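>>> sharing a sequence plus its predicted fold:
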Amino acid sequence: MENTQYIEAFLDALFLEQGLSENTIAAYRSDLEKFEHFITEQGDAKQILEVTSQDIEQYLAYRVDKGLKSKSNARAISALKRFYLYWVREKQIEQTPLATIAQPKTTQSLPKTLSEQEVEDLLSAPDCDDPLGLRDKAMLELLYATGLRVSELVGLRMEQINLRQAVVLVRGKGGKERLVPMGEEALHWIEQFLKKGRSLLVKHATDFVFPSKRGIGMTRQTFWHRIKHYAILANVKSPLSPHTLRHAFATHLLNHGADLRVVQMMLGHSDLSTTQIYTHVASERLKSLHQQHHPRA
């Protein structure tokens, strides 16, 4: 097989066996294609299953020389390890060339979040007299109330919203499902949008809860641009990312005494250590408040 065929066969196996999301598959493809491009550019142009640990080390040195961060390099190594272990399992190679390659140490960066007042300002920015504004208001309220990933939010279907019980059935990474309560405020604005706004946006039969202005499903990128638009209107100066409200959801819950494992369940984290980073954000906030207001700080 050609190098690209080995990569595609591996990605197909990831999708079929583990149900990974399109975004995760795309990240694996990107990392593997960059490595494939590197080895084909070398003098001997090895086939991808013929590389050695020395080839891997040269590739990592090349990435370091380019100034790529340790987190990016760690992800690249993880993708390569998984790729070669798959072909060991398929008996195409005897051992992985990464057996002696150590994972680079990474520093865990704290997620960027917003203060509670900044969230209030952001959520108040949409014009609810306009169908698109009403849709965006409902989406922002739901995002902050539930901590959904943006991809989970824009992909929501009508069958996943239970207005009577005020819960959302979320289909997350790897096809895992979780039930998340939406709260009274988010429930109110979703009901308002479904009654007054959604029918004005839907031009074709669709079961997406939040259609785009073209009447079809919305992309993550489109909603991200909407968030940035409202941040400008609300004069929110803090750094934003597509997951800013998800981070705010988790941090503010912990600030108000929520149990870490409950937050883990609502976020859909399979590992508690992933959620624990928000305890650091919360503790940094407490330190900041202490320094500002304690007479002996």
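Nice, I can see it. This one's a predicted model, so the numbers in the text were calculated from it and none came from an experiment.

>>> alpha carbons only for contacts and neighbour counts from here, please
OK.

>>> can you give me the helices in the stretch 51-200 of the chain?
Secondary structure of the stretch 51-200 of the chain (DSSP state H, counting those that start in this stretch): helices located at 53-65, 70-89, 116-123, 131-146, 150-154, 183-196, 198-201.

>>> mind checking which of those is nearest residue 240?
helix 116-123 (11.3 Å; CA to CA).

>>> list the contacts for residue 201?
Taking CA atoms under 8 Å, 6 or more residues apart in numbering as the criterion, residue 201 is in contact with 131, 132, 211, 212, 213, 214, 215.

>>> what do you get if the cut-off is 6 Å, keeping everything else the same?
Residues near residue 201 by CA atoms under 6 Å, 6 or more residues apart in numbering: 213, 215.

>>> closest one to residue 237 among the helices of the stretch 51-200 of the chain?
Minimum separation from residue 237 across the helices of the stretch 51-200 of the chain (CA to CA) falls at helix 116-123, 8.7 Å.

>>> one more structure, for comparison:
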Amino acid sequence: MLFEDALEEYMYHCQAKGFTPKTMKNKRQEYKQLRIYLKEKRGIQNLESITVHDLRSYVRLKQKDGLQPQSIVSMFKMIRAFFSWCEKEEYLVENIAKKVELPKVPKKVLNGFTVKEVQAMIDAFSYKNYIETRNKAIIAMLADCGLRAMEIRGVLSENVRETSILVNGKGNKERVVFISPVLKRILIKYERIKKEYFHDTKTTDNYFLSYTGTGISHVALDNIIKKAGKRAGIEGKRISPHTFRHFYAVQCLVSGNIDVYSLSRLLGHSDISVTQTYLRTMNDEQLLDKAVSSSPLMNL
């Protein structure tokens, strides 16, 4: 069987599974690179001819090209998924990609936001007009709900309820996150100003809209977050949706009011081990606070 034919069939399988356009694009790019490498560098076109040595050689090439360990691991997950599917479809006897050793990803402690910094970024925007109010609501929701960039951009107005939000996450998996009274107060003001601003304009169903009434783009969201960080005077930290997600997770863990399993569900992680990585990112001061609050003697 031609490797190219198997790839084409697998992509339709992924499409049927409901993978996001971004995931499909990443898969196509990676499989294209692998196909070109196998054909031009190893002289391989048939699926059955691919060996563990070919895949190991491909990983080494990525390393020589300067690709970081985390990027190599992420890239190879897609390759493993393809060969796993080939095994299930009985196109191959086994998933040869399982035997490929990957570089170890160094464990880095993310220099996350403090409570004061997050408050400063929320306060960096006012209620003086629609755009300012929208930006304040976006920053507040990121901090209070821990949503991914694609999730907050994709939130629909009908899914923002009285005390919760129905979120469409990775792989089109739905989950519910909760609205605190503090966030609710901001959202009420946002909804009122949004209604006044678009009173005679046709808009999309997105909860957060651009000034023209369409959904906001990934670049626009990134610019909003960068602007919040700049106005708040935050330096030396990554200003991104993921850093807000990290802030949300760490605050939940530090408070001690939620367990890792429940947090995993709120974050939309398919595997609890992904959530556990946030435990490793807690700094010494946060760990000390958590240790003191959970001390047996302190709770007598």
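Happy to help now that I have it. Just so it is clear, the model here is predicted, and its values are computed rather than measured.

>>> now the TM-score, please.
The TM-score (TM-score structural alignment, normalised by the length of the first structure) is 0.86; 287 aligned residues with a CA RMSD of 2.5 Å.

>>> coming back round to it: JSON lines for the helices of the stretch 51-200 of the first structure, including distance to residue 107 of the first structure?
Listed next are the helices of the stretch 51-200 of the first structure as JSON lines, based on distance: least, CA to CA, whole Å:
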{"stretch": "helix 53-65", "distance to residue 107 of the first structure": "16"}
{"stretch": "helix 70-89", "distance to residue 107 of the first structure": "8"}
{"stretch": "helix 116-123", "distance to residue 107 of the first structure": "27"}
{"stretch": "helix 131-146", "distance to residue 107 of the first structure": "27"}
{"stretch": "helix 150-154", "distance to residue 107 of the first structure": "25"}
{"stretch": "helix 183-196", "distance to residue 107 of the first structure": "35"}
{"stretch": "helix 198-201", "distance to residue 107 of the first structure": "44"}
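
>>> so which of those helices comes closest to residue 16 of the first structure?
helix 70-89 (13.4 Å).

>>> in that closest one, what's buried?
70-71, 73-77, 79-87 (16 or more other CA atoms under 10 Å).

>>> ok, now stretch 29-41 of the second structure?
Quick answer for stretch 29-41 of the second structure (16+ other CA under 10 Å): 31, 35, 37, 38.

>>> the host helix or strand of the first one vs the first structure, mean deviation?
This points to residue 31 of the second structure. Applying DSSP states H and E as the criterion places residue 31 of the second structure in helix 21-40. Mean deviation of helix 21-40 of the second structure relative to the first structure after superposition (mean CA distance after the TM-score superposition for the first structure): 2.3 Å.

>>> just the residues contacting that helix, thanks.
Contacting residues not belonging to helix 21-40 of the second structure are listed as 44, 45 [CA under 6 Å, 6+ apart].

>>> next, count neighbours for residue 254 of the first structure.
Per other CA atoms under 10 Å, the neighbour tally for residue 254 of the first structure reads 19.

>>> would you mark the buried spots in the host helix or strand of it?
Using DSSP H and E, residue 254 of the first structure sits in helix 244-255. Using 16+ other CA under 10 Å as the test for burial, helix 244-255 of the first structure gives 244, 245, 246, 247, 248, 249, 250, 251, 252, 253, 254.

>>> can you redo those as a markdown table with distance to residue 230 of the first structure?
Formatted as a markdown table, the entries for the buried residues of helix 244-255 of the first structure read as follows, by distance: CA to CA, whole Å:
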| residue | distance to residue 230 of the first structure |
| --- | --- |
| 244 | 13 |
| 245 | 13 |
| 246 | 16 |
| 247 | 18 |
| 248 | 16 |
| 249 | 18 |
| 250 | 21 |
| 251 | 21 |
| 252 | 21 |
| 253 | 23 |
| 254 | 26 |
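
>>> among these, which two are most distant?
For the buried residues of helix 244-255 of the first structure, the farthest-apart pair by CA to CA is 244 and 254; their separation is 15.5 Å.
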